[in-house]
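> Any chance you could fold what I've pasted below:
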Amino acid sequence: MADSAALRGGVIGAGVFGGYHARQYAQQDGAVLSAVLDPHPDRAAKVAMPLGGRAFHELDAFLEAVDVVTVASPATVHAEHVLAALAAGKPVYVEKPIAVSVADAERIRRSAAAKGLVLACGHQERVVFRAMGLLDVPEQPLRLEALRHGPPSERSRDVSAVLDLMVHDIDLALSLTTARPLTGGLRASGGWDDTLAELAFDDGFSARFDVSRQAAARKRTMRVVFPSGEVEIDFVARTFRNTTPFGLDPDFADTPAGRDPLGASIASFLMAVRGAAPRPVVTADEAIRALDVALAVEGGAQLSAPAA
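Have a look, this model is predicted:
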């Protein structure tokens, strides 16, 4: 796949995020949207056909029609779809979370490694941190406080708010520190749609995560405290306040990556597939670290799926 031919992109899942990914393949240089797979053929056709792709409802036929695969199906079937795509020799970009168990995530990692295939995970908000310059700050953080609230939605109801929302902020916290979470350093409480967690790390860093899918309005903020100052981010307004001496980019939202983090993440994946980049934005190892912490939060809060 290192030649100049356009890569045929395929998307599993014709929901909201599947549509986002299908449009990315249709507009990325060196790629085309070839196929969309969904158990509901009409939904697949609605996403695929306006972009020049074909609709599929059978996995084997879909995999024959594509070179690279995005898995944007419900999280509870991520592992099934990723493993099938890898078995067919296809590089995979899987939306977060990489799986809903560490055991399945490890199976995915081993399969990709054994076949030498690129595997990326859709924690694309790391692109925003990179655009801001936060990933280049030469200090370890002391404290992180993240709040991610939104109104009720039917999307991602197969997993808790921890795996739906909090896992984003867990990954961002892990991207800022080399420290490791302490065994026994977790306190968590809440329910399936609202969860609060406090996490301690082995170098004294601590993080607080607050998520809700039952809020009256959308609110996403983060405060990161460094020895030399702090950064307060409003992800909805796409602004931040910086009292550190480090030159973060106040115009990050106007950069190509800041305007389209998903597009930058997909472009990085395709470059890695072609051998033009050493890795995607988020690797399997990083996705598994975030999943491991998220599942510990679920266990600490004793979350279980509500009765149907």
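> okay, CA-based contacts and neighbour counts for the rest of this
Will do.
> How are the helices of the stretch 151-300 of the chain distributed by residue range?
Using DSSP state H, counting those that start in this stretch, the helices of the stretch 151-300 of the chain run over residues 161, 167-176, 256-259, 261-274, 284-301.
> and residue 207, which of those helices is closest to it?
Counting by Cα to Cα, residue 207 lies closest to helix 167-176 out of the helices of the stretch 151-300 of the chain; the figure is 7.5 Å.
> Here is the second sequence; please produce its structure so I can put it next to the first one:
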Amino acid sequence: MPSGRTGSGRRRRGTREGRSPRGDDREERTVTTRDRLRVGVVGVGHLGRHHARILSGLEGVELVGVADLRADQARTVAEPLGAAAFADYRELLGRVDAVSVAVPTTSHREVAGAFLSRGIHAMVEKPLAASVLEGRELVELADRAGVVLAVGHVERFNPIWELSRDRCPRPRYIDAERLGVYTFRSTDIGAVLDLMIHDIDLILSLVGSPVVSVSALGTPVFGGHEDLAQARLEFEDGCVADIAASRASYQPSRRMRLWGAEGYASIDFASRQATIVRPSESLRRGEMDLRGVDLSRPDAVRDHLFGTVLRVETLAPEAPADQLTAELTDFVRAIRTGTAPRVPGSEALDALRVAEQILAGLRSYRLDAGTEVPGAPHVRTSGAPATEPRPSLAGPKLWKLRPPGGPPSRSPRA
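The predicted structure follows:
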């Protein structure tokens, strides 16, 4: 079973070229390059409509239809693309070879599972599922059916990640932040599964060592789930990663910084730029020659430090590239070749396991340290009645910070 970890605890990073998605040589359900791949899209809202548009334009792919509970939305997306529109995703089951699932996370298990159990390849938007249990079931369904299960961790296809990830091998410390404004989308999950999961996946794919410790802080701001979260991951090889996620920020940001023996990398996923700093050979030997440098002039010291002692390199993609197009193209390639997609279900399950540990940590720690935190606000839109807030992740409104292991300290007023 491709659980993402071997029995020894080592991470399993996909399959080799020419091998099946399940990692064996059994006959797979592939579509050759001579066949036209019939695809469908379930959920054509903010992101799913782009899945439909891109898939309809890929060579050798026929967009058969789209499905959305909002029949008018399905028609709006389908008609310009020459595809059929359905209000029930089950209408696609007998019509397609592959499906892209872009429904709310809490419906991933039901929808993707229906297709996988019928031997239909599936691309599932991140996160893989709402829980490790549901995610494991999807991986097992794909394994039994011998079909591709790809997961939409789209930052893996960001060209700046592809350019810079190997410039700082074997990182010892990683600092990542992913900050966004509140959009009233993905409200069925919190910031960990909505945003932080991107960086969890990237870091796991880079470090390649088991996580041995997880600690976390977080709190809701607008909704019934955490909107702010901070986590620390410690790995078996000694690497430490701090990850921050917020969907209640004034300024959006998607950045990661890596420190290692080979140097430092600062990656900006939004601007698609990176700065790489490497030590010179003399600095590696523990030498720093300052002869001839006017130490009374800070600019002279800086120029020498970042020109001779440290080597600075700026990276940017030569040409623009669309990450979602690359992701869906990779999905189609995996189906046609019978090999693993870049982000197979087993690796997405690894990220989900860590995310679930972080969510468990949020139930133990609170940012407010015993001060009163207001519940989720009543939201009113377009003159509609104010919505009742859902219970927060932690339940009561008053919490105190506590170390793991003991019951949370709660105010009697909660």
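> Out of the helices of the stretch 151-300 of the first structure, indicate the one that is most buried.
The highest mean neighbour count among those, using mean count of other Cα atoms under 10 Å, belongs to helix 161: a mean of 26.
> That one maps to which residues in the second structure?
When helix 161 of the first structure is aligned against the second structure using TM-score structural alignment, it corresponds to residues 191.
> what's in contact with that stretch?
Under the contact criterion Cα atoms under 8 Å, 6 or more residues apart in numbering, stretch 191 of the second structure has outside partners 225, 226, 227, 228, 229, 245, 246, 247.
> How much space separates the residue nearest to the spatial centre of the second structure from residue 313 of the second structure?
Averaging the C-alpha coordinates of the second structure gives a centre point, and the residue nearest to it by Cα atoms, centre = their mean is residue 198 (2.5 Å). The span separating residue 198 of the second structure from residue 313 of the second structure equals 25 Å under the rule Cα to Cα, to the nearest Å.
> Of the helices of the stretch 151-300 of the first structure, which is nearest residue 223 of the first structure?
Closest approach to residue 223 of the first structure among the helices of the stretch 151-300 of the first structure (Cα to Cα): helix 167-176, 10.6 Å.
> To what extent does the closest one diverge from the second structure after superposition?
Its matched residues in the second structure lie on average 0.4 Å from helix 167-176 of the first structure after superposition (mean Cα distance after the TM-score superposition for the first structure).
> what residue of the second structure matches up with residue 124 of the first structure?
Under the alignment defined by TM-score structural alignment, residue 124 of the first structure is paired with residue 154 of the second structure.
> Next up, the contacts around that match.
198, 323, 324, 327.
> hang on, isn't the second one packed against residue 161?
Put plainly, it is residue 323 of the second structure. No. Using Cα atoms under 8 Å as the test, residue 323 of the second structure is too far from residue 161 to be in contact (10.9 Å).
> overlap in contacts of these two?
When Cα under 8 Å, 6+ apart defines a contact, the residues bordering residue 323 of the second structure and residue 161 alike are residue 155.
> could the contacts of stretch 191 of the second structure go into a markdown table alongside neighbour count and distance to residue 209 of the second structure?
Converted to a markdown table, these look like this (neighbours: other Cα atoms under 10 Å; distance: Cα to Cα, whole Å):
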| residue | neighbour count | distance to residue 209 of the second structure |
| --- | --- | --- |
| 225 | 23 | 30 |
| 226 | 25 | 27 |
| 227 | 26 | 28 |
| 228 | 22 | 26 |
| 229 | 25 | 23 |
| 245 | 30 | 22 |
| 246 | 29 | 26 |
| 247 | 26 | 29 |
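> can you list these in a markdown table and add distance to residue 346 of the second structure?
What follows is the contacts of stretch 191 of the second structure, written out as a markdown table (distance: Cα to Cα, whole Å):
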| residue | distance to residue 346 of the second structure |
| --- | --- |
| 225 | 26 |
| 226 | 26 |
| 227 | 27 |
| 228 | 27 |
| 229 | 25 |
| 245 | 24 |
| 246 | 26 |
| 247 | 27 |
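> Go through those and flag which are in strands.
Those of these mapping onto strands are 228, 229, 245, 246, per DSSP state E.
> what sits against the equivalent of residue 201 of the first structure over in the second structure?
Aligning on TM-score structural alignment places residue 201 of the first structure opposite residue 235 in the second structure. Residue 235 of the second structure is in contact with 209, 210, 211, 212, 213, counting by Cα under 8 Å, 6+ apart.
> In contact with the residue nearest to residue 235 of the second structure when sequence neighbours are not counted, which residues are there?
Residue nearest to residue 235 of the second structure in three dimensions, not counting chain neighbours: residue 211, with 4.4 Å by Cα to Cα, 6 or more residues apart in numbering. For residue 211 of the second structure, the set of contacting residues under the criterion of Cα under 8 Å, 6+ apart consists of 233, 234, 235, 236, 354.
> Which parts of the stretch 201-350 of the second structure are strands?
Applying DSSP state E, counting those that start in this stretch to the stretch 201-350 of the second structure gives strands spanning 211-219, 228-235, 240-246, 253-260, 263-268, 273-279, 310-315.
> Deepest-packed of those, please.
Per residue and on average, the most neighbours among those fall to strand 240-246, with a mean of 23 (mean count of other Cα under 10 Å).
> Tell me which other helices or strands that strand touches.
If contacts are counted by 3 or more Cα pairs under 8 Å, 6 or more residues apart in numbering; DSSP states H and E, strand 240-246 of the second structure sits against strand 171-179, helix 197-207, strand 228-235.
> for those, which one sits closest to residue 284 of the second structure?
Taking Cα to Cα, strand 171-179 is the member of those nearest to residue 284 of the second structure, at 16.4 Å.
> Where in the first structure does the closest one align, residue-wise?
So strand 171-179 of the second structure sits over residues 141-149 in the first structure, by TM-score structural alignment.
> again, but for stretch 104-119 of the second structure
The alignment of stretch 104-119 of the second structure onto the first structure (TM-score structural alignment) covers residues 74-89.
> Pull out the buried positions in the matching stretch.
In terms of neighbour count (16 or more other Cα atoms under 10 Å), stretch 74-89 of the first structure has its buried residues at 74, 75, 76, 78, 79, 81, 82, 83, 84, 85, 86, 89.
> Just to check, the third one is in contact with residue 98?
So that's residue 76 of the first structure. No. With contact defined as Cα under 8 Å, residue 76 of the first structure does not count as touching residue 98 (9.8 Å).
> wait, what's in contact with the nearest residue to residue 313 of the second structure once chain neighbours are set aside?
What sits nearest to residue 313 of the second structure in space, not counting adjacent residues and going by Cα to Cα, 6+ apart, is residue 276, at 5.0 Å. For residue 276 of the second structure, the contact set (Cα under 8 Å, 6+ apart) comprises 164, 167, 168, 263, 264, 265, 266, 312, 313, 314, 315.
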